[in-house]
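S.K.: A structural model of the following input is requested.
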Amino acid sequence: MVKIEPFAVEQWMDTYETAPGVLNIAETCAASLSIADLAALAVPTVVNGTTVIPPADPLSALATTRLTYGAIRGSSTLRSQVAALFDVGKDESVPALPADNVVIAQGAIAANYLLFYTLLGPGDHAICVYPTYQQLYDVPRSLGASVSLWTLKKEEQYVPNVAELNGLVQPNTKMIIINNPNNPTGAPIPRRVLEAIVRFARQRGIVILSDEVYLPLAHGGTFAPSPGEDESGVFAEAREQLPQAPPPPPPSILTLGYDRVVATGSMSKAFALAGLRLGWVASRDPAIIDAILAARDYTTISVSQLDDGIARYALSDAVRESLLRRNIELARRNIRHLTRFVGKWESKGRVRCAWVPPTAGTTAFVQFSTVGDDGTASPVNDVDFCLQVLKATQVMMVPGSRCFGHGKHFQGYVRIGYVNETAVLVEALSKLDRYLENNVA
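M.R.: Here you go, the predicted model:
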């Protein structure tokens, strides 16, 4: 029997996210859309000089589809649309990714699992960034591989330190696993660092897996412009301490010209359609794709034709840009509310908040501490803190030490998902603020 560790963050979500009246700021998806919402984002497009009106909604276009198994790799249209996503930031010398190098799966979680199942086993070694989504290091361990954790540090803005790879690599290292942008910190990996990781891996023939489920959602965080919004007070002070331009969004690992790289993604996070359960795995190495397809024959065969069809609609020229714009604007608006909250509690009373402001993705990693009479700050017990806040206010967060640190690391940290409905975030932060005022400060 395969031994696998309990998936802490998913178990936490399963236990608490359906509580009546919960204000869920633990969620990692951009605020979810309905089919009607998605259709409202569609705009006419021009193809070869002809204006094309998109279908009224994706379901009407699927009404006559016979519900047989779908294409095993995913529909050719959807695979072409996904492949086109990897043109953003591509070096001129790097060819476009062929659609045949994309496989559609049941979410990025299935895509990641297929890759691990295909490429890792007993006797292999992998290096994985930490903290990150637990699947990325515990599934390889369950398959018999050993994993070295590549710890991201707050003082380095949670950007991987490439110099540390020399101390982590082993003769049997088969894979380097990154999560870009990172969950839970919201930190993207800059291009220069990605290039250094690629150089390191290329010299040794190591495969790189980049989980890129948050990649299209590069919003700039507190750097980003927000015309027409009041930037007085805490937020203005934060801007004064930071460069006045957002960092450039990182490119996909597939754009950097190394064949032995794999990227996974999904419709869940940046595209706000988690209910589709649709993701993908892509690689420039046909042998990797062929191996994944061989393994996939033993699992899910194909994705739902309905999910494939709605994803095609969402990634079409008529909808894709509007959809991403909606989610990026939501992230920019909401990060301001979270910045004001953290800024208030960075130096107030007995409570201290500390973070690295995220510039991409949907999550922030915030540490809560209390200050004693001697001025020493001690991290709160984040599990107890989250449970107490949930009971008193119905505000749900994720405890960092339990869900990302195996009870040993990231004491006092909580993950906050802030790209939900703005009204939900504002109410949750208001209740959390009052809780701190009344019970901690």
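
S.K.: When you work out contacts or count neighbours from here on, use the C-alpha atoms and nothing else.
M.R.: Noted.

S.K.: A218 touches E329, doesn't it?
M.R.: No - judged on Cα atoms under 8 Å, A218 makes no contact with E329 at a distance of 10.5 Å.

S.K.: all strands of the stretch 301-441 of the chain, in order?
M.R.: Listed in chain order, the strands found in the stretch 301-441 of the chain under DSSP state E, counting those that start in this stretch are 351-354, 363-371, 377-379, 395-396, 398-399, 413-417.

S.K.: just the ones you listed: most buried one?
M.R.: When you average the neighbours per residue for each of the strands of the stretch 301-441 of the chain (mean count of other Cα atoms under 10 Å), strand 398-399 leads with a mean of 30.

S.K.: Run the chain-centre distance for it.
M.R.: Taking the mean of its C-alpha atoms, strand 398-399 sits 16 Å from the chain's own mean (Cα atoms, centre = their mean, to the nearest Å).

S.K.: What of stretch 190-209?
M.R.: Relative to where its chain is centred, stretch 190-209 has its mean C-alpha point 20 Å off (Cα atoms, centre = their mean).

S.K.: what residue lies at the spatial centre of the protein?
M.R.: Compute the mean C-alpha point of the chain, and by Cα atoms, centre = their mean the closest residue is Y214, 3.5 Å away.

S.K.: Also this sequence, please, to line up against the first:
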Amino acid sequence: MVVIKPFNVEQWMDTYETQCKYNIAETCCDSVSLTDLVSLAGNVETGAENPITSVLAKKRLDYGHIRGSPSLRTNIAKLYESSTLPVSQSQVLITPGAIAANFLVFYTLVHPCDHIICIHPTYQQLYTVPESLGAKVDLWKLKENDNWSADVTELQKLIKDNTKMIILNNPNNPTGATLPFSVLEGVKSLAEKNNITVLCDEVYAPVFHSSKAPPPPSFMSLGYKNTIVTGSLSKAYSLAGIRIGWIASHNEEIVEIIAAARDYNTISVSQLDDAVAAYALSPGVRENLVERNIKLCEANLEVLDAFVNKYAKSVGYVKPVSGTTAFVKFTRSDGEVVDDVRLCEMVMADAGVLFVPGGHCFGTYEGEFRGYVRIGYACGTAALKQGLEKVGEWIESGGIDKCS
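M.R.: Prediction:
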């Protein structure tokens, strides 16, 4: 029998996100409407019929294309067109969000007695689901004391004869760090040498915003055949409500195996969602949407950074360089790290602000990431400012010293 551990971050969000006044735990870039999406095209005449509503109104509500429409899969393939191996729509599968994409990869490719290596900290699904399927999972830990960097030599030591898959998350949730090109190349080299499949969850790409270094490429661009990349419209593209994600791979045999398993849990995604997604990723719209969200993250990160600096005696972090999340550590005035669950409960009750407790939702043993909270700073700027102001008032009132 499959035993799946509680999914702490999703259960926390489900419990509190409808009760808070200021949600600065959400990880999606501030959502857009269909009207907003059309305006991003920049070439719609005043008074002209909305092209999205026009398309949706005429859609036949049948199953449509089982693997996703050709237009959507082609637009997704273009995201990786700079790769050394060409990508076509036949190498792309559409899923109900990236969470379904990741689950389908594990359900299809991971078996009991396999050995899996997963980067850490990261989204709990990426290591808990393989464990539930009977695999042994080892964590490749980012270096907390070195700006959440990754050491490829440590990854090499984790590899075993039965290592089936290396799981990456780039940009990283919750830290906002990135795996640079040199690290990705190191992972590729080890994977090729040992015939290991690499799954890279890239749901926060291409939101790279605060680093002087060039942004890292998609793992698809490295030319390794046994690469699987997952993505979605939720985080970087502000369209969580349409529930569109995807799987892309250079290895068409892997794509076909996953497609066969997909028949058991996804006949097709909504035709309406598919049409909106294809439009969002079309030339001229996608670029403007990404530019909008990078600017939003840049502006909001300045707000968060000012908060951290103002309360530096109690608050600290490694400033994110990508994505939409920051991993922020809180300490009391006596220097003791707070109980992160207690802090989040108190901030919610006293200030109406929603954070995610880092130790509870990302730690794998007692005390790991104690005192950390995940903040999602890509919400509306006004909401972020107001929420952080309320937390600041709570800190000033002595609230943080009550977190034992």
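
S.K.: Just give the TM-score of the two.
M.R.: Between these two chains, after superposing, the TM-score reads 0.96 (TM-score structural alignment, normalised by the length of structure 2); 398 aligned residues with a Cα RMSD of 1.6 Å.

S.K.: Look at the residue nearest to the centre of structure 1 and tell me its secondary structure.
M.R.: Taking DSSP: H, G, I helix; E, B strand; the rest coil as the rule, one finds Y214 of structure 1 in the coil state.

S.K.: Show me where structure 2 has its helices.
M.R.: Across structure 2, reading from the start of the chain, the helices by DSSP state H fall at 8-16, 34-39, 51-58, 70-78, 98-109, 125-132, 152-158, 181-194, 252-262, 271-280, 286-310, 340-351, 358-362, 381-396.

S.K.: Where in structure 1 does the shortest one align, residue-wise?
M.R.: Taking TM-score structural alignment as the measure, structure 1 aligns residues 400-404 with helix 358-362 of structure 2.

S.K.: Out of the strands of the stretch 301-441 of structure 1, which is closest to N101 of structure 1?
M.R.: strand 363-371 (29.8 Å; Cα to Cα).

S.K.: how big is the offset of that closest one relative to structure 2?
M.R.: Here the mean offset of strand 363-371 of structure 1 against structure 2 after fitting is 0.9 Å, by mean Cα distance after the TM-score superposition for structure 1.

S.K.: I'd like to know which elements that strand is packed against.
M.R.: Helices and strands in packing contact with strand 363-371 of structure 1 are listed as strand 351-354, strand 377-379, strand 413-417; criterion 3 or more Cα pairs under 8 Å, 6 or more residues apart in numbering; DSSP states H and E.

S.K.: now that strand: how far from the chain's centre is it?
M.R.: Here strand 363-371 of structure 1 is found 20 Å from its chain centre; the criterion is Cα atoms, centre = their mean.

S.K.: rewinding a little: between A218 and E329 of structure 1, which is the more surrounded one?
M.R.: Comparing A218 of structure 1 with E329 by neighbour count (other Cα atoms under 10 Å), the higher total belongs to A218, at 28 against 16.

S.K.: For the more buried one, what is the corresponding residue in structure 2?
M.R.: Aligned counterpart of A218 of structure 1 in structure 2: F208 (TM-score structural alignment).

S.K.: how close does that match get to A299 of structure 2?
M.R.: Between F208 of structure 2 and A299 of structure 2 the distance, using Cα to Cα, to the nearest Å, works out to 13 Å.

S.K.: picking up where we left off before, quick one: which of the helices and strands packed on strand 363-371 of structure 1 is nearest I206 of structure 1?
M.R.: With Cα to Cα as the yardstick, what comes closest out of these is strand 413-417 (31.4 Å).

S.K.: how far apart are that closest one and its match in structure 2?
M.R.: Looks like 0.2 Å for strand 413-417 of structure 1 (mean Cα distance after the TM-score superposition for structure 1).

S.K.: what residues does the match of helix 358-362 of structure 2 touch?
M.R.: Surrounding stretch 400-404 of structure 1, the residues in contact under the criterion Cα atoms under 8 Å, 6 or more residues apart in numbering are 7-9, 12, 131-134, 365, 382-383, 407-415.

S.K.: Determine how far that stretch lies from the middle of the whole chain.
M.R.: Distance, centroid of stretch 400-404 of structure 1 to centroid of chain: 16 Å (Cα atoms, centre = their mean).
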